[in-house]
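Asks: below: sequence and its predicted model.
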Amino acid sequence: MSANKGDNAAAPATGAKRLCFRASLVHDVIPMTFAAVLTLMRLVLAYQTPVTVLLGAGTEADDRLFANAALNLAAGKWLGPYGHFTLAKNPGYPMILAFCGATHIRYQLFFIGAQAIACLTFAIAIRPRVGSRWVRVVVYLALLYTPLLFTTTYFRRIYRDGMVIPFAVLSLSAYIGWYLRRKDPVRVQLPWVAAAVLGLVPLSFIKENFNWVLPFVLVCSLVMAVGWLAGARREHRGARVLVARVALLVLPLVLVWSASTVVSYVNYKRYGFYGTNERFTGSFARVCSDLSSIDTGEKDQGIWVSRKALGSALEASPTFATIRESIERSWDEWDDSFDGREVYGDLAYWALRQGYYDAKRDASARTASAFWSKVDVELRKSAKTGGVATKGGLRVSQVAPLVGTADLLPWARRTLETSATLLRLDALQEHLIGPGWKPVSPPGMYASGEAKMRVLLGGNTLSNGLGDDTPKKTAAVSTVDYHVGRIGIAAMRIVNVLLLPTTVALVVMAVRGRVRRPVELLLVALGLALTAFAFEAATVWYVSYQLSVFSYDSYLLEASKYSPEFYVVVSMLECLIFAELAGLEHKHAR
């Protein structure tokens, strides 16, 4: 009799264990296994995907610049001998290439490995709001398999715009995760501090327009700091914990500044120039700002520095006038790329650099900086005394032209139109990885450089050759990339179309009280939306010169090429909104 009672008591316990095991299997083990398998597949595909080094004509300021800098870094020569392009851009991307060579990690594997870590960080970041592991796995895989990384523009070409993607995801994810855990103990926040540092420091070195992420970072930090201060006053807590929290908020930006200072110091010791690059910092950047501010009555916004403005500057600056012949000859060469009369957009600054270095072939960074410092002083003095007329308005960047008050509404309208067009993803689809894309230079012309880069990047680096000599394995892998990319674009288009209605639905549910801590969610979503819009607004202003001399399609191509950050932020916003809705449905179903 007692034995039967024992058996009856054990039966419910056994049944409960089975139910717990099944629940764990369905909700934990299977989604984690699913994510691990698809991550491995993505890494294998990336490892086999070919990468191309373009060293031919037209790449001196792009691919070839990064390749030369990476090879010099790998050889322990910093960025190499000083020349026209040595300090034209930030050294972050060549550092990554050199790191891959030093560690023998294939470039494409490092790339997708970094992306996987960033996507995992985002999936973990939203866990306080999204409890379903299945939903977070879908979010993780959606970002990991983003069609951005199945394009030649961002993944198969050795160019820095693609490498921005994982570090942008990591930086934003770090602050989202940190913000959602702002009330947790300090020890819980430490991993998010580390993630912020690992995201922001490389991001600040890869491209010069790092400032786009700072508003999101600063607003998140400010909201957290104000909340902590209010909580400390309300609960009468001591100042020690508050000081520790605020110190952690400041730490990532302090380390970004410290890293920039170190690189600037190395550049100064090596070349005599203090800064991470000459184009956006230092005296040359100030002269670019001076030139774009000269008012000659030019109405075409695509002309940043007109010939009239250039002539006025040459008249106003005796130092600048010493290289007049070389500058004018450079302008004549560069305007052939346009209408034969003017140099459009930021190409004016490349023409300016070429003119100087053609005139001063033995120039060092120190003498170049001194020359442009004198020109800057003379131009500013002339502007103060009325020698040259200057424009007024908002300065988007150090080198871009000023935005007048009359330009604001057209600029906002064009940004909205361009953003909507980019979200159709036509430009991305045109540049999906395909089996036939090859370098265009004659075989053997850059064989030495290609061989050296192959050592840095890995055995999947393609050499220049004929269009039909692509290895069968390479063609097969590229075909798989193409079809996966097509599927990704189709899915992303659907999500883009649904973004607005789902956002409205989420707001309505929040108003009705069906969303937990709605203000927290809406603040993060609004921050991402404004970040995407602000970034694209700056990009639109930067590439609008294309509309003055080229076609609208050319303008869209440029806008898309320089907009990986825009695509990334929009994708994160979509993942956040859809994950929140799916999480609500998951909780309702249970």
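Replies: Cool, the structure landed.

Asks: CA only for contacts and neighbour counts going forward, please
Replies: OK.

Asks: can you tell me the centre-most residue of the chain?
Replies: Compute the mean C-alpha point of the chain, and by Cα atoms, centre = their mean the closest residue is V164, 3.5 Å away.

Asks: these two touch, right, it and E208?
Replies: No: counting by Cα atoms under 8 Å, V164 does not reach E208; the two are 11.2 Å apart.

Asks: all helices for the stretch 351-500 of the chain, in order.
Replies: All helices of the stretch 351-500 of the chain, identified by DSSP state H, counting those that start in this stretch, fall at 365-385, 408-422, 426-430, 447-457, 472-511.

Asks: among these, which is nearest D63?
Replies: helix 447-457 (11.3 Å; Cα to Cα).

Asks: what about versus this one:
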Amino acid sequence: MNTARESPLTALGSLRRHWWVWVAAALALAKLALLRAQPIYAIGNAIHDDQLFLKLARSIADGQWLGPYDNLTLAKGPVYPAFVALNHFLGLPLRFTEELVYIAACALAVRALRPLALAGWACLLVFATLLVNPLTYEGQEMTRILRQHLTVPFALLVCAALVGLALRRDRGFVARLPWALLFGLTLGLFWLTREEGIWILGMVAFLSALAFSPLAIGPARGRTLALLLSAVAAAAAPYLTVASLNERHYGWFGPSEFHARDFRDAYGALVRVRVGPQYPYIAVTREAREAIYSVSPAFAELRPFLEGKIGYDWADGTAFHREERQIAAGWFMWAFRDAVAAAGHYSSAREALAFYRRIADEVNRACDQGRIPARGPRSGFAPPWHPEHAAAIRHGVPLFLRGAFDFSGFEPNPPESIGTDDEVRIFRDITHDRISPAPRATYIELPAQRRLDAAKLDLLRWLGRNIGPWLTSLIVLAHLAAFVRFVQLVRARQFSWPFAFAVGAWAGGAGSSRSTSSSTRLRSRTSMPRPTRRRSRCCSSSPCWSPSMPRAPGMRRWRRPLGAPASSLPASRAQRGRPASA
């Protein structure tokens, strides 16, 4: 009877202890409600990005894996299309489901810190800081059908899993196993979502060493090995599944053709050639192509297309006349693939990759024999270095750093959609979501809903533009607290393993952030004729020295480059039907 009388008091005490959970849930619901004001920004002619993901998702939903094979079928990882297909099956609005995934990642990040026995306000601070990340409700790109809707939560989950594993180093095997599996699975999915996911490997290697090394000493060595093998198996499972399905349907065992050695070698061989004038943003100049035609019969098959309509459509029209057909490095890989398809070599994956191997072998042989001026052997898509790149990057660094904390130009309202009814129909059909008004498509005016959405967007705009100073203050306070803690440990001549792990997490995160921001700046400054309007993300290198503080969430640069009025910027790649590298 005493137990019965005490149970309500026990429940009330539990509610008081976990008050922050209810506040966090209320914040998550509020954000979901606000984001329903954001329709999808549909770009009907983005055949290499938004529309491609939707077509692949429709094929998956129809039970045909990625559909009929062509030059775009295996161009990008299938994880995001599979996610869109699953959401289509569930019948939920796509933006709603994408935000649910991010909220779940935020919650697991807080859960990973549980062994620290943080106060409720600290847990709420961690969750709220991640939740209100303006990256997740920016209107220009986060309302598009692009892969960052998964790469952001996957990256957060990878870090959370490693932190959760490290903080449970003194727990049993069963307590640590879920975190090891989560780490492996999310890392595997992340790798299959974007082709340039190598930026995360530095942080993963650093944190993995810190998370597993204390467990590899003494009698725990066997259990640590089992955890590592479990993580490896979880990471390999998505890769093997996708590669097996690709082999079954297309005759090639691999996740994406951008990972295929044949294609990477062929592109690298073309970039080797150094003939005629060298331009900062052109990896394979027209002069180089003309020289390659004479030494590679395989590449010569592409001449009618690269020097014809395909080359004209992809040519840079800002620094050159389009008739010159000088194709920027960021677009040449797509022009190259389109030309191979037009030449009839995409009947199967094996035939396409064999053709790329022929080009690689013929061009490399000519370069090695001195029949054509060339750089050293290359493979992959990194553009050749040009002296002008250094000045461009130096000019971009201050802008990038300023933009990392300047949200004054933040805008959550998506642009008008692009396309006719036929072009945007697939967006409505597969996403189960609204799209922003398209001038060339049918639009039904809903006045009451429009007024409500406008009020929600005003609130999101205010939040996005005013959160920068708060995040900056939080970062500064975290570093001050870390310094004070460091002084305390030095004076007491003590060693704190959680503090050491936090410092390691900061170092790993800082290294990955620098490589990410550097690669973003390098790509925009070396592969495009002008800095692209795609706003670069900054996975902040600000952290956490203190175990109670997470790394600051990713942030974006919102402004166009100084001195570049809107009228002087080239049309966006999306509006020209070109890939957004997303």
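Replies: Arrived safely, thanks for sending. Fair warning: this is a prediction, and the values are worked out from it, not measured in the lab.

Asks: what TM-score do we get after superposing?
Replies: The TM-score (TM-score structural alignment, normalised by the length of structure 2) is 0.82; 533 aligned residues with a Cα RMSD of 3.4 Å.

Asks: next, the contact list for the aligned partner of the residue nearest to the centre of structure 1 in structure 2, please.
Replies: Matched by TM-score structural alignment, V164 of structure 1 corresponds to T151 in structure 2. Contact analysis of T151 of structure 2 by Cα atoms under 8 Å, 6 or more residues apart in numbering lists 190, 193-194.

Asks: surely E195 of structure 2 is in a strand?
Replies: No: judged by DSSP: H, G, I helix; E, B strand; the rest coil, E195 of structure 2 forms no part of a strand; its state is coil.

Asks: residue in structure 1 matching it?
Replies: Aligned counterpart of E195 of structure 2 in structure 1: E208 (TM-score structural alignment).

Asks: can you tell me the helix or strand for the nearest residue to that match once chain neighbours are set aside?
Replies: Of all residues not flanking E208 of structure 1 in the chain, N90 sits nearest, at 6.4 Å (Cα to Cα, 6 or more residues apart in numbering). Using DSSP states H and E, N90 of structure 1 sits in no helix or strand.

Asks: list the contacts for N90 of structure 1?
Replies: Contacts for N90 of structure 1 (Cα under 8 Å, 6+ apart) come out as 205-208, 276-277.

Asks: most neighbours out of those residues, which is it?
Replies: For these, neighbours were counted using other Cα atoms under 10 Å, and T276 has the most, 27 neighbours in all.

Asks: which one in structure 2 is aligned with it?
Replies: Using TM-score structural alignment, the partner of T276 of structure 1 in structure 2 is P255.

Asks: and the spatially closest residue to that match that is not a sequence neighbour, how far is that from A233 of structure 2?
Replies: Nearest non-adjacent residue to P255 of structure 2, counting by Cα to Cα, 6+ apart: A243, 5.0 Å away. Going from A243 of structure 2 to A233 of structure 2 by Cα to Cα, to the nearest Å gives 15 Å.

Asks: and what of G311 of structure 2?
Replies: G311 of structure 2 is 44 Å from A233 of structure 2, by Cα to Cα.

Asks: and for T224 of structure 2?
Replies: Counting by Cα to Cα - T224 of structure 2 and A233 of structure 2 are separated by 14 Å.

Asks: stretch 487-504 of structure 1: average distance to aligned residues in structure 2?
Replies: Per the superposition on structure 2, stretch 487-504 of structure 1 and its aligned residues are separated by 3.5 Å on average (mean Cα distance after the TM-score superposition for structure 1).

Asks: which residue in structure 1 lines up with N364 of structure 2?
Replies: N364 of structure 2 maps onto R380 in structure 1, by TM-score structural alignment.

Asks: does its match touch S289 like I think?
Replies: No: between R380 of structure 1 and S289 there is no contact under Cα under 8 Å: 10.4 Å.

Asks: ok, these two, which is more surrounded?
Replies: Neighbours around R380 of structure 1 and S289, counted as other Cα under 10 Å, are more numerous at S289. The numbers are 22 against 19.

Asks: what does the more buried one correspond to in structure 2?
Replies: Residue pairing (TM-score structural alignment): S289 of structure 1 is matched to G268 of structure 2.

Asks: which non-adjacent residue is nearest that match?
Replies: Closest to G268 of structure 2 by Cα to Cα, 6+ apart is S379, at 4.1 Å.

Asks: ok, now A481 of structure 2?
Replies: Here the residue nearest A481 of structure 2, using Cα to Cα, 6+ apart, is S546, at 6.9 Å.
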